[in-house]
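A.B. asks: Need the 3D shape of this:
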Amino acid sequence: MNALRPAPPSSVAAALKEVADLGSFFAVELGGPVGSGGPGDPDGGSHPGDGWHPVEETYRRGAADLVAATADRYGTGELRIGASMVQLGHAARLWSPVLACTVVHGIVPDLKGLRRADEGAALCLPATPTGWYAPGLPRLAELLYEVVVHRHLDALAAGLHVKVAPRLLAGNAASALAEAGRAILAAHPDLRRPLTEVVDGLLSTDRLAGTGNFTAPDLSFRRRSCCLYYRVPAGVKCEDCSLAR
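C.D. replies: Down below sits the predicted model:
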């Protein structure tokens, strides 16, 4: 990671605003303090009553509010299903803007200072977000994995109050990544080669390795695990589910 070249906050912000047009999972609000809310952060990362809190707080609480609300919305008493759905949705909200900015604009947004809405799953970054230029990075997939999985999805998994199989969570992360790739490809078919290279690299990295494979040119994905959605009342097997054969 020694070859990282910082991108100007204005360029990172412009990239994030542009990719938000790809869909709700690509949208990240911009505004608020730079602080991350972590130990030793003098800013604290949030201000009382501003409607946002450091995402680390959600991780430490195991996203308990979202898990309970999700399970209730789907009419199930199995909190592990709610936890799976929350983690899958959060993975999509992380991968989508990061992958799109990287492939479309050549900028990897840092997620430092990420905050979550007090009511809901929306995410917010500082008004002056940081990031790095992607072109020329020899280990781009490793950086993206560090930004999304190591710094965020691992922390969320560690804080969950219910037991969810690690391979299920890894499959969720891979599924969210693949779906983000499909959306980007649909909007930017000319970027197929660099997009596929980045996604393939990520799906060969650490815990994402062996989670599934592409089944069609449009980046349709078949995972080797199940998110458990089929277990809710009126639930069905997802298109990429290992059980949908």
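
A.B. asks: C-alpha only now, for contacts and for neighbours.
C.D. replies: Noted.

A.B. asks: And the lengthiest helix in the chain, what does it pack against?
C.D. replies: Counting residues, the longest helix in the chain under DSSP state H turns out to be helix 79-105. Under the contact criterion of 3 or more Cα pairs under 8 Å, 6 or more residues apart in numbering; DSSP states H and E, helix 79-105 touches helix 9-19, helix 64-73, strand 107-109, helix 166-187, helix 192-202.

A.B. asks: Leaving out chain neighbours, which residue sits closest to Leu66?
C.D. replies: Leaving out its chain neighbours, the residue that sits closest to Leu66 by Cα to Cα, 6 or more residues apart in numbering is Val86, at 6.7 Å.

A.B. asks: what sits against that neighbour?
C.D. replies: Applying Cα atoms under 8 Å, 6 or more residues apart in numbering to Val86 gives the contacts Ala63, Leu66, Val67, Thr70.

A.B. asks: cool, and Leu202?
C.D. replies: Ala141, Glu142, Leu144, Tyr145, Leu208, Ala209.

A.B. asks: Let's see if you can find the most crowded of the contacts of Val86.
C.D. replies: Neighbour counts for the contacts of Val86 (other Cα atoms under 10 Å) peak at Val67, which has 24 neighbours.

A.B. asks: wait, isn't that residue in contact with Ala83?
C.D. replies: Yes. Contact criterion Cα atoms under 8 Å: Val67 and Ala83 qualify, at 5.0 Å.

A.B. asks: give the contact list for the most centrally placed residue in the chain.
C.D. replies: Nearest to the mean C-alpha position of the chain, by Cα atoms, centre = their mean, lies Leu94 at 2.3 Å. For Leu94, the contact set (Cα under 8 Å, 6+ apart) comprises Val148.

A.B. asks: Alongside the first, I'd like the structure of this one:
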Amino acid sequence: MPGTSMAEGLRRVAEAGPFFAVRTAEAPGEEPRAHGYVPFAELCADPGPLRARITTVAGRLGTDELRVGASLVFQGLAARLWSLALGSAVLAGTLPDLSPERLWWHPDRSAPDELWLPGPVSAADGPVSAADPGTSADRLRAAVVDGHLVPLHRAVRSVCPVSGQLLWGNAGSALFGSYRVLRDGCRARGRAEAADTASALVRELFREPPLHGTGTLAGGGFTRRSCCLYYRVPGGGLCGDCALA
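C.D. replies: Reported below is the predicted structural model:
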């Protein structure tokens, strides 16, 4: 999106839905920590806020199985990260700087208010090119998987014993869910080229670990090879992409 600032690009990305939005505005000198936010970089060293969120989610769902809360918290955060990154790549043509030191999370809030990227918002190096989806997917993988999901995966499992394979299945499911919302929104607005770019990026992301093997892309849909444990929630049932279905 030539001539468009990263902040303006993020405002356009947010139009795709609340999961694609991130808080950027702040008063001069305003400190995210004063409002209960913590940087992602601290979650491995001090998983206390993550533990609190997992406990809260399990309680709200009416289950005493912390692994269910852990699974769904990880999936929700993965969906937010994928939405923000994939939406920026497709709709803004670049990625914001989402480094763990820059991106803040609030354990007691939900989309769109739980993520804060304090200004000034800067773009990561280089544009995302539809002509080179492999390289662009590598940049997305580095920003989301390496930068956030790998340490988050480790932090969640330090709080609660939950299958590592299950969590990566959640990451794959979260990516496809974010992609489907973005793809369908682009098509509805007559932006077929943007929808095709999203499709190419997602195919590339699923070619490499840790998402490779987490599920099957076919017929415009996704079927995962694991279960997020939502069926363990009273009245929960099975998700549409569940292996158990």
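
A.B. asks: what's the TM-score for these two chains?
C.D. replies: Overlay of the two chains. TM-score (TM-score structural alignment, normalised by the length of the first structure): 0.84; 225 aligned residues with a Cα RMSD of 2.3 Å.

A.B. asks: before we move on, back to that, out of the contacts of Leu202 of the first structure, what pair is the most spread apart?
C.D. replies: Leu144 and Ala209 (14.4 Å; Cα to Cα).

A.B. asks: and the two? which has more neighbours close in?
C.D. replies: Shown here are Leu144 of the first structure and Ala209; by other Cα under 10 Å, Leu144 has more neighbours (23 against 16).

A.B. asks: quick one: which helix or strand includes the equivalent of the more buried one over in the second structure?
C.D. replies: Under the alignment (TM-score structural alignment), Leu144 of the first structure pairs with Leu140 of the second structure. In this assignment (DSSP states H and E), Leu140 of the second structure forms part of helix 133-140.

A.B. asks: One more: Cys228 of the second structure?
C.D. replies: Per DSSP H and E: nothing holds Cys228 of the second structure, as it lies in no helix or strand.

A.B. asks: Where does Asn213 of the first structure sit: helix, strand or coil?
C.D. replies: Assigned by DSSP: H, G, I helix; E, B strand; the rest coil, the conformation of Asn213 of the first structure is strand.

A.B. asks: how about it, what's its match in the second structure?
C.D. replies: Superposed on the second structure with TM-score structural alignment, Asn213 of the first structure falls opposite Thr216.

A.B. asks: Look up how far Ala243 of the second structure lies from that match.
C.D. replies: For Thr216 of the second structure, the distance to Ala243 of the second structure equals 10 Å [Cα to Cα, to the nearest Å].

A.B. asks: Report the set of residues contacting both of the two.
C.D. replies: By Cα under 8 Å, 6+ apart, the residues touching both Thr216 of the second structure and Ala243 are Thr223, Arg224, Arg225.

A.B. asks: of those residues, closest to Val162 of the second structure?
C.D. replies: For those, the closest approach to Val162 of the second structure (Cα to Cα) belongs to Arg225, at 15.8 Å.

A.B. asks: In contact with the closest one, which residues?
C.D. replies: By Cα under 8 Å, 6+ apart, Arg225 of the second structure lies in contact with Gly169, Gly213, Thr214, Gly215, Thr216, Cys242, Ala243.

A.B. asks: One more pass at 7 Å, please.
C.D. replies: Thr214, Gly215, Ala243 (Cα atoms under 7 Å, 6 or more residues apart in numbering).

A.B. asks: One more: Thr215 of the first structure?
C.D. replies: Each residue near Thr215 of the first structure by Cα under 7 Å, 6+ apart is listed here: Phe221, Arg222.

A.B. asks: same deal with Ile54 of the second structure?
C.D. replies: By Cα under 7 Å, 6+ apart, Ile54 of the second structure lies in contact with Leu66, Gly69, Ala70, Val73.

A.B. asks: Not counting sequence-adjacent ones, nearest residue to the third one?
C.D. replies: Ranked by Cα to Cα, 6+ apart and with sequence neighbours excluded, the top spatial neighbour of Ala70 of the second structure is Ile54, at 5.2 Å.

A.B. asks: quick one: what's aligned to the one you found in the first structure?
C.D. replies: So Ile54 of the second structure corresponds to Val67, using TM-score structural alignment.
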